[in-house]
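S.K.: output the structure for:
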Amino acid sequence: MDRTIPTHGYIDEGLRKAYDAYVDNIMRGVSPHEAALRVGLLPEKVEQWVRAAECDPYIIERKRAAMKTLDARTVWSAETAVIHLLRLVESPYTKDSAKVMAIDRLNVLLGITIIDDKGNTRKIGRTLADFYEDVAGSGAVPGAQHDVQRH
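M.R.: Here you go, the predicted model:
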């Protein structure tokens, strides 16, 4: 809460607290719609309230002040990215193609895969393709029967 931002005399204490909480949620990456719900708005009132709030001089100045003091390291980290990506993967509203992309990113973040020089996602360590390359280089034929000497 920043009491140095003028309320222009039309904002009472309750609205100021709601606006402050709204901006705090916005600064944590929450959508305006979700931020309004989190401050207690009824779903049917959210759209109109957000439009009014986003044009309000108090909100505009409060967001400007918050942006000046924002330390991105406190609001985003690898762990935060993982949580947001997992939400996408687990959401019934996420399209399958977006889920696949989120899974790819999760695998990279968690060190399961890497993105190679060509932009392809590859498993870290040896893959089945690596095995076949080794076999081809040795002259052996995969699946062929070999004579085994028994002693």
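S.K.: please count neighbours and contacts with C-alpha atoms only from this point.
M.R.: Fine.
S.K.: show me where this protein has helices.
M.R.: Taking DSSP state H to define them, one finds helices in the chain at 13-27, 32-38, 46-55, 57-69, 72-75, 78-90, 96-109, 128-138.
S.K.: residues in contact with the third one?
M.R.: Going back to what we said before, that points to helix 46-55. Helix 46-55 is contacted from outside by Tyr19, Pro32, His33, Ala36, Leu37, Ile59, Ile60, using CA atoms under 8 Å, 6 or more residues apart in numbering.
S.K.: if I look at the fourth one, how far off is Val50?
M.R.: Using CA to CA, to the nearest Å, one gets 7 Å for the distance from Ala36 to Val50.
S.K.: filter the contacts of helix 46-55 down to the buried ones.
M.R.: Buried members of those, scored by 16 or more other CA atoms under 10 Å, are Tyr19, Pro32, His33, Ala36, Leu37, Ile59.
S.K.: next up, for comparison:
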Amino acid sequence: MRRDYFIGIEQHSSNSPLALPDVIAELAFNEQGLIPVITQDASTKSILMFAWMNVEALEKTISTRRMTYWSRSRQRLWVKGETSGHVQRLVSMSFDCDGDAILCLVDQQGAACHTGRQTCFYLQVEPDKQLVWVERGCA
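M.R.: Purely as a prediction, here's the structure:
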């Protein structure tokens, strides 16, 4: 069980790194072969977007340092900025404690969202009033 792998490395010495291919092999990709990715601005720490990666996208991101995702709508790899010019360069990558999510800190050039906003998370919830506000600011 993949969870057992991650439980087993909780106390692993920080002086003895793990081989990246071994850890990738243990990640919890879903039944479609995808894993969720949160992308965060390395400078501002703003959450920019949520997307998915398959193994190929993950390996391409690591090798090129350009964020590459799996587009579920297009059913193909999607290099962020390949058409918009709004490139994301990988600064750092982390896997969560269960191996079922990835966090990438990036250098964002231009807008992260296809709407032209800096972040995809522009729908602000006001729970007490049961309202959602649309932030109008663009990049």
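S.K.: can you calculate the TM-score here?
M.R.: TM-score for the superposed chains, counting by TM-score structural alignment, normalised by the length of the second structure: 0.24, backed by 66 aligned residues with a CA RMSD of 5.5 Å.
S.K.: circling back to that earlier point, tell me which of the helices of the first structure sits nearest to Arg122 of the first structure.
M.R.: Of all the helices of the first structure, it is helix 96-109 that lies closest to Arg122 of the first structure, at 9.2 Å by CA to CA.
S.K.: between that closest one and helix 78-90, how big is the angle?
M.R.: 150 degrees (axes from the mean of the first three to the mean of the last three CA atoms, to 10 degrees).
S.K.: list the buried residues in stretch 54-72 of the first structure.
M.R.: Using 16+ other CA under 10 Å as the test for burial, stretch 54-72 of the first structure gives Tyr58, Ile59, Arg62, Lys63, Ala66.
S.K.: and the gap between Leu88 of the first structure and Leu106 of the first structure?
M.R.: Distance of Leu88 of the first structure to Leu106 of the first structure, given as CA to CA: 11 Å.
S.K.: list the buried ones in the top helix by length along the second structure?
M.R.: Using DSSP H, we find that the single longest helix of the second structure is helix 55-64. Under the neighbour-count criterion of 16+ other CA under 10 Å, helix 55-64 of the second structure has Val55, Ala57, Leu58, Lys60, Thr61 buried.
S.K.: dump the residues you listed into a markdown table; add distance to Val37 of the second structure as well.
M.R.: Shown next, in a markdown table, are the buried residues of helix 55-64 of the second structure (distance: CA to CA, whole Å):
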| residue | distance to Val37 of the second structure |
| --- | --- |
| Val55 | 12 |
| Ala57 | 11 |
| Leu58 | 10 |
| Lys60 | 14 |
| Thr61 | 12 |
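S.K.: quick check: the farthest pair among these?
M.R.: Farthest-apart pair in these is Val55 and Thr61; separation 9.8 Å (CA to CA).
S.K.: okay, and the common contacts of those two?
M.R.: Overlap of the contact sets of Val55 of the second structure and Thr61 (by CA under 8 Å, 6+ apart) is empty.
S.K.: quick one on the thing from earlier: so which of the helices of the first structure is nearest Thr121 of the first structure?
M.R.: Smallest distance to Thr121 of the first structure across those (CA to CA): 7.6 Å, for helix 96-109.
S.K.: list the buried ones in the closest one?
M.R.: Neighbour-count burial for helix 96-109 of the first structure, with 16+ other CA under 10 Å as criterion, is recorded at Lys99, Ala102, Ile103, Asp104, Arg105, Leu106, Asn107, Val108.
S.K.: ok, now which ones touch the first one?
M.R.: Contacts of Lys99 of the first structure were listed using CA under 8 Å, 6+ apart, and they are Leu88, Val89.
S.K.: quick one: it from Ala81 of the first structure, how far?
M.R.: Taking CA to CA as the measure, Lys99 of the first structure falls 14 Å from Ala81 of the first structure.
S.K.: coming back round to it: the contacts of helix 46-55 of the first structure into CSV, with extra columns for distance to Leu128 of the first structure?
M.R.: Formatted as CSV, the contacts of helix 46-55 of the first structure follow (distance: CA to CA, whole Å):
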residue, distance to Leu128 of the first structure
Tyr19, 56
Pro32, 47
His33, 47
Ala36, 50
Leu37, 49
Ile59, 56
Ile60, 56
